[in-house]
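*Asks:* Just need the structure, nothing else, for what follows:
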Amino acid sequence: MELMRQIWEKAKADKRRIVLPEGEEERNLQAAGKILKNELANVILVGSEKVIREKATSLGVNLEGAEIVDPETSDKTASYANEFYELRKKKGMTLEKADKVVRDPLYYATMMVKLGDADGMVSGAIHTTGDLLRPGLQIIKTAPGMSVVSSTFVMNVPNSQYGESGLLLFADCAVNPCPTAEELASIAISTAETAKALCGIEPKVAMLSFSTMGSAQHELVDKVRKATELAKSMRPDLEIDGELQLDAAIVKKVGDLKAPNSTVAGKANVLVFPDIQAGNIGYKLVQRFANAEAIGPICQGFAKPINDLSRGCSDDDIVNVVAVTAVQAQAQAK
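*Replies:* Have a look, this model is predicted:
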């Protein structure tokens, strides 16, 4: 857990305001108590203050220092509704409907992030990924230059020589089923930025395929090749190369043989998979076979940090994702 310890230290050094829209849920309350105790972030809980206080007391959770906001009574609900109406009126939104929508805790919390009343949001203990992405895409939208929101897993492989002493980022393993070349390019750039902001490493990005530098010809290879060209043209300051087979990407001897002129081959620490099937299978293989720690999925590509949880998450998982979100917020503020 060395990486999470480092992320905690980063979060503590410059505390950010993280909103938890599932504020009445028990794991969120337990996590909030731990976040406050460890001074990882300034916590904002969305929900009924009476319900939150009563549940916290029954759980023995100390919420001293937490901010609690109830969309039903908040003096900001009306202004949030007006702002949401302005954002969505071309889609048929009315002021009356906007007032109802922003009272939903997920929408309210997303508006908080949009308007700077919170620096980031974490949800998903009792909501699906789609529930999180919908208001995120409607309100926060993608970061400038990014065509898509994606996900990455930080893989920490014990006793491994690959990547950054066993540290690698895998993308996209959870959001985009079949990204286009343009979307793959955006995913590569987003993941490189996550590697720098979250892990403090200089990214070496491999665009993965079943071909290395033209060894095979197929439309699937063409997509990866085009994505590589686009990513390089968009961000010439980043080390991105492809198409590369997995062994050519991470094994120096193979990289030197198959792609001798590449600055990434054999040294990659960021792996961009051609589609979600490959990515999802890949991270789970490494997690199980190599007993690797998999931190994520971490959302990336949003204009402001929003992160998802598994509905099977523990309170400690929520604590860690809040710390990750805080560090992402720090990076975006620079």
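*Asks:* Please make it C-alpha for all contacts and neighbour counts, starting now.
*Replies:* Will do.
*Asks:* quick one: Gly296 is in a strand?
*Replies:* Yes - assessed by DSSP: H, G, I helix; E, B strand; the rest coil, Gly296 belongs to a strand.
*Asks:* Identify each buried residue in stretch 12-24, please.
*Replies:* By 16 or more other Cα atoms under 10 Å, the buried positions in stretch 12-24 come out as 12, 15-24.
*Asks:* Need the distance between the two termini of that stretch.
*Replies:* Distance across stretch 12-24, first residue to last, is 25 Å (Cα to Cα, to the nearest Å).
*Asks:* Now do the contacts for Trp8.
*Replies:* Trp8 is in contact with 40, 320, 323-324, counting by Cα atoms under 8 Å, 6 or more residues apart in numbering.
*Asks:* now do 6 Å
*Replies:* Trp8 sits next to Ala323 when contact means Cα atoms under 6 Å, 6 or more residues apart in numbering.
*Asks:* any idea which residue sits dead centre in this protein?
*Replies:* The centroid of the chain falls nearest to Cys299 when counting by Cα atoms, centre = their mean (1.9 Å).
*Asks:* That one: what secondary structure?
*Replies:* strand.
*Asks:* my read: it touches Leu309, true?
*Replies:* No - between Cys299 and Leu309 no contact is recorded; they are 10.1 Å apart, counting by Cα atoms under 6 Å.
*Asks:* and this one, so I can compare the two:
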Amino acid sequence: MKALNRIIEAARQSPTRIVLCEGEDPRVLAAAVRASREGVARIVLVGDPEAIRSAAERDALSLDEIALIDPAASEWRAILADELVALRAAKGMTHELAQQEVLKPLVFAALMVRLGYADGSVAGAVNTTADVVRTAIQLIGIEPSFKLVSSFFLMMLCEPFHRYKGGLIFSDCALVVDPDAAQLAEIAMTAADSARNLLMEEPRVAMLSFSTSGSAHHAHVDKVVEATQRVKSQRPGLAIDGDVQLDAAIVAEIAERKIEHSQVGGHANVLVFPNLDAGNIGYKLAERIGGAKAIGPLLQGLNHPANDLSRGCSAEDIYYVIAVTAVQAQAARERAAHHTQEPHAA
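*Replies:* Prediction:
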């Protein structure tokens, strides 16, 4: 898994602080201890410290290198509660209610990320996807240059039988049900950023359709074409083909026959699906029939990294998501530093 190994090595180069809020779960504990031991991240576990320690003792796991935070006893409780009121007062949040809300580990962890006490968060082994995503959007917030949060899967094709070797970004496969052209363009641009950060190579984006270069005429095709044009106007240096069928996106010989002046040339590493039906079916076909390893769903478009887990995930799955979150946090840190250094307009 060369691409995945690169992610892990990148995470080790400049470890970030990743907070997890489901530390009583044995899978989360095992992944947290491994990530800490291997230098992938500096781990913080939010929850009941005694319950977490008891769970660790049952599996003979050492928590020596991991910080434990009890929301009820934390010196940050009042600060986080004040921030929650400032964020949600218009929705009826009061100081009394906020003091109780921040006792929830999921809420506490998200506010830690928002205020810079942690660089990223991982949850979802116990909490539902709906709760994890809603909390991230409401409390961590959407990155100012975007309007929506979407998802992607990091698909690893590393087995001897795989014709295509390496990593691919599949987006959106979990969140946005039926994006319009503007939303689809935004998904494509955030997915391209995800490819650059995680695959550590220049993104080559395929805007997937049942049509290639106008071979079919339909409103669904028109949406993909419009989205592609939007991306080209906003990211003129980005390699992108659309509308394009899957075979022309990933097979050079077919791209050469079907696409005149292709920018991707059948070597796409970012596959953008036209809707959630296609995306969800596509990644599961690649995983279950194609034998790809699917890591995700991962979130993109947030102010700071926060990623979801499947409740059926393994400790290894969580470990990989921690590594991905750590690399996303490095990129977010670099982005913030760049914005700080930019001169202000007169």
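*Asks:* Out of the buried residues of stretch 12-24 of the first structure, which is nearest to Phe84 of the first structure?
*Replies:* Pro21 (17.2 Å; Cα to Cα).
*Asks:* Might one say that that closest one is in contact with Gly47?
*Replies:* No - Pro21 of the first structure is beyond contact range of Gly47, at 7.3 Å (criterion: Cα under 6 Å).
*Asks:* And Ala130 of the second structure, how close does it get to Ser194 of the second structure?
*Replies:* To Ser194 of the second structure, Ala130 of the second structure is 22 Å away according to Cα to Cα.
*Asks:* again, but for Val264 of the second structure
*Replies:* For Val264 of the second structure relative to Ser194 of the second structure (Cα to Cα), the value is 17 Å.
*Asks:* And Arg288 of the second structure, by the same measure?
*Replies:* 23 Å.
*Asks:* Between the two, which is the more surrounded one?
*Replies:* Comparing Arg288 of the second structure with Ser194 by other Cα atoms under 10 Å, the one with more neighbours is Ser194, at 23 against 11.
*Asks:* hmm, back to that, with secondary structure and distance to Ser79 of the first structure as extra columns, can I get the buried residues of stretch 12-24 of the first structure in a markdown table?
*Replies:* Output for the buried residues of stretch 12-24 of the first structure, formatted as a markdown table (DSSP: H, G, I helix; E, B strand; the rest coil; distance: Cα to Cα, whole Å):
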| residue | secondary structure | distance to Ser79 of the first structure |
| --- | --- | --- |
| Lys12 | helix | 32 |
| Lys15 | coil | 26 |
| Arg16 | coil | 23 |
| Arg17 | strand | 20 |
| Ile18 | strand | 20 |
| Val19 | strand | 18 |
| Leu20 | strand | 20 |
| Pro21 | coil | 18 |
| Glu22 | coil | 22 |
| Gly23 | coil | 22 |
| Glu24 | coil | 24 |
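*Asks:* Now render these as TSV, adding distance to Thr180 of the first structure.
*Replies:* Below are the buried residues of stretch 12-24 of the first structure laid out as TSV (distance: Cα to Cα, whole Å):
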residue	distance to Thr180 of the first structure
Lys12	38
Lys15	37
Arg16	34
Arg17	35
Ile18	32
Val19	33
Leu20	33
Pro21	32
Glu22	34
Gly23	37
Glu24	39
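*Asks:* Among those, which one lies nearest to Ala259 of the first structure?
*Replies:* Scanning the buried residues of stretch 12-24 of the first structure for proximity to Ala259 of the first structure, where the rule is Cα to Cα, the winner is Lys12, at 42.0 Å.
*Asks:* what about stretch 36-44 of the first structure, distance to the chain center?
*Replies:* 20 Å (Cα atoms, centre = their mean, to the nearest Å).
*Asks:* for the second structure, longest helix please?
*Replies:* Criterion DSSP state H: the longest helix present in the second structure is helix 315-341.
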